[in-house]
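Asks: would you be able to build a 3D model of this:
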Amino acid sequence: MVRTRTSFRCTACQHVTFKWAGRCPECGAWGSIEEAPALSTLQKSALQRSALPESRVASTTGGLLPSSPAQPLSQVEGTQAATRSTGIGELDRVLGGGVVSGAVILLAGEPGVGKSTLLLEVVRRWADNDVALYITGEESAGQVRLRAERMGALHDRVMIASESELATILGHVEQVGPSLLIVDSVQTMRAADSEGTTGGVTQVRAVTNALTALAKSTGIAVLLVGHVTKDGSVAGPRSLEHIVDVVLHFEGDKNSTLRMVRGIKNRFGPTDEVGCFEMQEGGIAEVSDPSGLFLHHHAHSVPGTAITVAMDGKRPLLGEVQALVAGSGIPSPRRAVSGLDGARVAMILAVLERRCGVALTGSEVYAATVGGMRVTEPSADLAIALAVASGARDRALPEKTVVLGEVGLAGEVRRVPGVARRVQEAARLGFTRAIVPADSEALPESVRALRVRDMAEALALLPRD
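Replies: Down below sits the predicted model:
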């Protein structure tokens, strides 16, 4: 007699486990695990036999005979996936050259950051060569048309439908026959044959699985829009990111025009690329050289400023750090930070006062970046320190000088990765001096290297009275 094992199933995400738990290990729901009898091995084999031809069933073990035999990995034909450009260079940069046929791409971002605006620009340029289908579940077709008209994205080969039922969407795909399908957003879609509420774990997973199967079987590229939670992660089940081929994060400050598309996962290209865009009145425009957005050009050097180079993925970006030291003898001085790591700024202030003799006790210190740029890597430590010291002493750094280096608690200046590449980007923009750690690699000949071992040597580069 065959013994049937008992399984447990999560009512929220349908995850199956053979051991009861108070919390589902897949979706994290509490109290959703219920007992469900599992089929025995022979029962499963019988079901498989009833649905498949006899030629596919093994006679001895009850297993299925594969339709094609396994082969050595060395004999598998190596074919490179062909990419198709979206017409937007910055987006192609993050995607690894363009969109691959049959790929499923998830674009996540906060509400109002500009996801729909970017997608309208994508479909407009895509329609120059082929048909694109835009499915909107959050807005009406008339609302999308108003935005497209403002952006100049009206095109006869851009098809649009306001739908939320998965079956109807598949019908539109069959009628239109697009090469690009955009679903805005996946949390608003519903599969009639799946349980759960719209936007819930079960529904989002069912819709994504169905659209992924559609992409793989037809070669249509599918671009899904996804919401994010309060902590910035993609809303819905964590497995959603594992189902799709590419995960992109669209981020930006609502108070700034700068937007960035960051690759989180990419089966067809790198995951450390960043694309830069700028929101304008007429839509969104790519920024191929974003360093100028983060620099405030002065006719002469100003006390309290320092230029550094941050690496965002593989892209070096020049940024300006500004510091203001105000007042003296204030009982409870304020320390305010914007665009920088507050903990690192506090550490650098302590090093300046304890190791370098810069009087900051009783003074208010304000430190910020320009243009909404956020710099958190240690390579900006030396720039922050020199900006604060420059502001405290009212002495500006030499003109056309870029500053790189990590500062330790002992006041030493440590080496940072990619100094040569950072300095090369600064040289392209006209900088002629670089204050770098003493053990840095060779720099471009067009830039004069000012190597320092500790903070004392770095502060000595400030002009004297």
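
Asks: from here on, contacts and neighbour counts on C-alpha atoms
Replies: Fine.

Asks: contacts only, for the closest residue to residue 199 other than its chain neighbours.
Replies: Leaving aside its chain neighbours, residue 199 sits nearest to residue 187 (4.3 Å; criterion: C-alpha to C-alpha, 6 or more residues apart in numbering). Taking C-alpha atoms under 8 Å, 6 or more residues apart in numbering as the criterion, residue 187 is in contact with 198, 199, 200, 204, 226, 227, 236.

Asks: repeat that with 7 Å
Replies: 198, 199, 204, 226 (C-alpha atoms under 7 Å, 6 or more residues apart in numbering).

Asks: compare with the first, here's sequence two:
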Amino acid sequence: MKNKDKLIYRCKTCGSQTFKWMGRCPDCGDWDSLVQERQVSKPAGNSGSLLTAEPVPIDSVKTSRSLRICTGMSEFDRVLGGGVVDGSLVLIGGDPGIGKSTLMLQVLSALAQSGKTCLYVSGEESIRQLSMRGQRLEKGCCPSLLIVSETNLDAIAAMMAKTAYDAVVIDSIQTVFQPDVNSTPGSVTQIREAAMRFMHLAKSSGTPIFLVGHVTKVGAIAGPRIMEHMVDTVLYFEGDKSHVFRILRAVKNRFGSTNEIGVFEMREKGLVEVPNPSAVFLAERTSVAPGSVVTACMEGTRPILVEIQGLVSTSSLGNPRRTVLGLDIQRVALIVAVMEKRLGMNLSGLDLFMNVTGGVRIVEPSADLAIAAALAASFLDKPVPGNTTLIGEIGLTGEIRAVSHAQARIKEAAKMGFTTCLVPASALKQLSKVRGMTIESVRFLKEAMEVLFGS
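Replies: Just a heads-up that it's a prediction; the model follows:
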């Protein structure tokens, strides 16, 4: 019987497929996301003839740490785990206009300045637009940085086969199309085929390839999740457009840690690295304002001091407002409940506002004590001493629990001029003295409030 092509409908968001059109995807629930595709049936062949590689013992494979390429941008290299790995496939996502193209153009420019031959493939901008952007950036133009405007996957593969490039950027993966695939550019099938093709090109040639990807309205990279599984590293470029700071974060990294972040500042001449984020985030802090508290959070191996602001005010609404920026709103609600139960503060009928300055987002529980202190300071209209920083997790019974890397957090606070640090009593035995820093231990939330504001 002759094989026939089948018509299927595939979701643009999650990649699931159905045999009939539906207004809503049955898996992810997105509306009007199913697009028609033609599935080509291929006859089964002899699998024995496809064997092209022989298995080898794992201990016989020789590896070298010199396979990493340093880009010259320390913040970018930090997130990757020390540099770009030869033959790696890196996916970079972020909101439109956040600076993904600017970042990658600067990375290739830095590599070109060191003598590498790099290729920037743009499917959204012309070469004239790319040249104008390179001239605007500081050190953005170099003869060994080649640019081209192309979306045909076969043409891009031919360019890479003709010249041995040290690094290639594809901006963006949603604009690249495979001519043999009967689907529109940006569809699930095209993105999957393009990602698979680039993966083979990277592994076979040893050239690191960076794929720039757009994100959907829910913050995920557009296209099937299988694309994130195929690549070696997934980076997210985050930040609020109203703030000048941008954070590069790794959510998957086969060659390094996923806890490291890189901090950049957007300026007129492009992105500038921020080697000391603590000094930048605390530059405009007012130490005598009620509701302002400083805590030390860990981003990978780097401690960063951030300012948490809390505001408690009377409410004119039937349901008081709870506005939280940069923190987990469920975590804040938990801390408010503990404060009402263990401290007797009646916050249920008041408006509560929380903010982390600089556009930073804190997800670890070590900031619990600082959140509670910021709300209590605004409620009592008493400022927390400006030279004090707080570290600790709050339990449901009001106890203050220990956090990881407490010694590194305290050293960072001392370096920034803080003289007092409130820590959990259970962590005191593991800490050594830090010059110029007075360490005070507390066991319960009530004790911390008495130390900060008196009885």
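
Asks: quick one: TM-score?
Replies: Remark: TM-score between the superposed chains equals 0.85 [TM-score structural alignment, normalised by the length of structure 2]; 437 aligned residues with a C-alpha RMSD of 3.3 Å.

Asks: hang on, the earlier thing: mind checking what the residue nearest to residue 199 of structure 1 lines up with in structure 2?
Replies: Aligned by TM-score structural alignment, residue 187 of structure 1 pairs with residue 174 of structure 2.

Asks: for its match, helix, strand, or coil?
Replies: helix (DSSP: H, G, I helix; E, B strand; the rest coil).

Asks: quick check: it vs residue 252 of structure 2, distance?
Replies: Here the criterion is C-alpha to C-alpha, to the nearest Å. By it, residue 174 of structure 2 lies 20 Å from residue 252 of structure 2.

Asks: which residues of the stretch 201-350 of structure 1 fall in strands?
Replies: For the stretch 201-350 of structure 1, the strands defined by DSSP state E, counting those that start in this stretch occupy 221-226, 246-251, 258-266, 274-280, 283-286, 305-312, 315-326, 335-338.

Asks: quick one: which of those is nearest residue 414 of structure 1?
Replies: Counting by C-alpha to C-alpha, residue 414 of structure 1 lies closest to strand 305-312 out of those; the figure is 15.0 Å.

Asks: which secondary structure elements does that closest one contact?
Replies: strand 315-326, helix 381-393, strand 401-403 (3 or more C-alpha pairs under 7 Å, 6 or more residues apart in numbering; DSSP states H and E).

Asks: could those go into JSON lines alongside distance to residue 253 of structure 1 and mean neighbour count?
Replies: Shown next, in JSON lines, are these (distance: least, C-alpha to C-alpha, whole Å; neighbours: other C-alpha atoms under 10 Å):
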{"stretch": "strand 315-326", "distance to residue 253 of structure 1": "16", "mean neighbour count": "23"}
{"stretch": "helix 381-393", "distance to residue 253 of structure 1": "22", "mean neighbour count": "26"}
{"stretch": "strand 401-403", "distance to residue 253 of structure 1": "26", "mean neighbour count": "25"}
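
Asks: got these as CSV, with distance to residue 144 of structure 1 columns?
Replies: Below are those laid out as CSV (distance: least, C-alpha to C-alpha, whole Å):
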stretch, distance to residue 144 of structure 1
strand 315-326, 33
helix 381-393, 45
strand 401-403, 45
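
Asks: show me the one of those that comes nearest residue 145 of structure 1.
Replies: strand 315-326 (35.2 Å).

Asks: which residue in structure 1 aligns with residue 440 of structure 2?
Replies: Match for residue 440 of structure 2 (TM-score structural alignment): residue 450.

Asks: checking that match next. Helix, strand or coil?
Replies: strand.

Asks: show me what contacts it?
Replies: 434, 435, 436.

Asks: for these, which single residue is the most surrounded?
Replies: residue 436 (28 neighbours; other C-alpha atoms under 10 Å).

Asks: okay, now residue 101 of structure 1: neighbour count?
Replies: Other residues close to residue 101 of structure 1 by other C-alpha under 10 Å number 19.

Asks: map it onto structure 2.
Replies: Using TM-score structural alignment, residue 101 of structure 1 pairs with residue 86 in structure 2.

Asks: distance of that match relative to residue 77 of structure 2?
Replies: Where residue 77 of structure 2 is concerned, residue 86 of structure 2 sits at a distance of 13 Å (C-alpha to C-alpha).

Asks: for residue 191 of structure 2, list the residues it contacts.
Replies: 173, 174, 223.

Asks: quick one: the first one from residue 36 of structure 2, how far?
Replies: I take that to be residue 173 of structure 2. 20 Å.

Asks: which one's more surrounded, the two?
Replies: Shown here are residue 173 of structure 2 and residue 36; by other C-alpha under 10 Å, residue 173 has more neighbours (27 against 19).

Asks: got the contact list for that one?
Replies: Contacts of residue 173 of structure 2 by C-alpha under 7 Å, 6+ apart are 191, 211, 212, 213.
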